[in-house]
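Novice: Predicted model and sequence below, questions to follow.
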Amino acid sequence: MRKYLVLEERVNKIKKVMIYETDEEAYVFLYDTHEDKPCFADYWFESVEDAEDYCEAHINVKEKNWLVIDDPKAGCQHDLIECK
């Protein structure tokens, strides 16, 4: 499962956040653009709940309006919405 959120107000240089949950772990990808470009930072977590807690505590993400998207296809970057 992947979901992302474009922030209403930039936090430092963060404009967009994505959470990617696999069977065993979760990642948070941080972006300095609204465009579909690679992230500038990523963090690993043991669970999606930990990733969501990080987003709330460190980026002030309190919104529940995440956009859910498909998992990346094989061979595609996990932090990009579309495979290029």
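Specialist: Looks like it arrived, so ask away.

Novice: going forward, measure contacts between C-alpha atoms and count neighbours the same way
Specialist: Will do.

Novice: what are the ranges of the helices in this structure?
Specialist: Along the chain, the stretches classed as helices by DSSP state H are 48-59.

Novice: Structure two is appended below for comparative analysis:
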Amino acid sequence: MRKIALLAVPQPALKRLMLYEDEHGAYLFGYNTLEDAGCLWDEWFETAAAAEAEAQARYHLAPAAWQTITDPLPECQHDWISPVRVVGRSAGHPQWGKLEILTDGQWEPVRLTS
């Protein structure tokens, strides 16, 4: 399960959050952009409810602000909305720092900007 939420009052260093839950727990990801990108930070929680409670307490994020989005494809990054993966990861030879995005059925390099 994945959800995203925009902060009602964005901060310079934080504009949106994503919540991802799997069988190992829940991850809360923080972003300083509204564009789809990798997160700036993440925190682990035992449950999605605990992550949502922390987001509400720390960032005043109302429960109704969360919107459900699709889960990532296998071997894709959990913190990106689009299907993005580490180059070579599916073949067992990951090239850390190099990402590719699925566009029109083709994997293309992700051009990271600073």
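Specialist: Now that the structure is in, tell me what you want to look at. If you're wondering where the values come from, they're calculated on a predicted model, not measured in any experiment.

Novice: Give me the TM-score for these two chains.
Specialist: The TM-score (TM-score structural alignment, normalised by the length of the first structure) is 0.91; 84 aligned residues with a C-alpha RMSD of 1.2 Å.

Novice: contacting residues around the one residue sitting closest to the centre of the second structure?
Specialist: With distances taken as C-alpha atoms, centre = their mean, residue 79 lies nearest the centre of the second structure, 2.1 Å away. Neighbouring residues of residue 79 of the second structure by C-alpha atoms under 8 Å, 6 or more residues apart in numbering: 18, 20, 29, 37, 38, 39.

Novice: export these to JSON lines and tack on neighbour count and distance to residue 63 of the second structure?
Specialist: As requested, those are exported to JSON lines (neighbours: other C-alpha atoms under 10 Å; distance: C-alpha to C-alpha, whole Å):
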{"residue": "18", "neighbour count": "26", "distance to residue 63 of the second structure": "13"}
{"residue": "20", "neighbour count": "22", "distance to residue 63 of the second structure": "15"}
{"residue": "29", "neighbour count": "22", "distance to residue 63 of the second structure": "16"}
{"residue": "37", "neighbour count": "17", "distance to residue 63 of the second structure": "23"}
{"residue": "38", "neighbour count": "18", "distance to residue 63 of the second structure": "23"}
{"residue": "39", "neighbour count": "18", "distance to residue 63 of the second structure": "21"}
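
Novice: Inside strands: which ones of these?
Specialist: 18, 20, 29 (DSSP state E).

Novice: Could you find the closest non-adjacent residue to the second one?
Specialist: Right, residue 20 of the second structure. residue 2 (4.4 Å; C-alpha to C-alpha, 6 or more residues apart in numbering).

Novice: My read is that that neighbour contacts residue 26, right?
Specialist: No. Assessed by C-alpha atoms under 8 Å, residue 2 of the second structure is found out of contact with residue 26, at 9.4 Å.

Novice: what do those two both touch?
Specialist: Joint contacts of residue 2 of the second structure and residue 26 (C-alpha under 8 Å, 6+ apart) are 19, 20.

Novice: list the buried ones in stretch 24-32 of the first structure?
Specialist: 26, 27, 28, 29, 30, 31, 32 (16 or more other C-alpha atoms under 10 Å).
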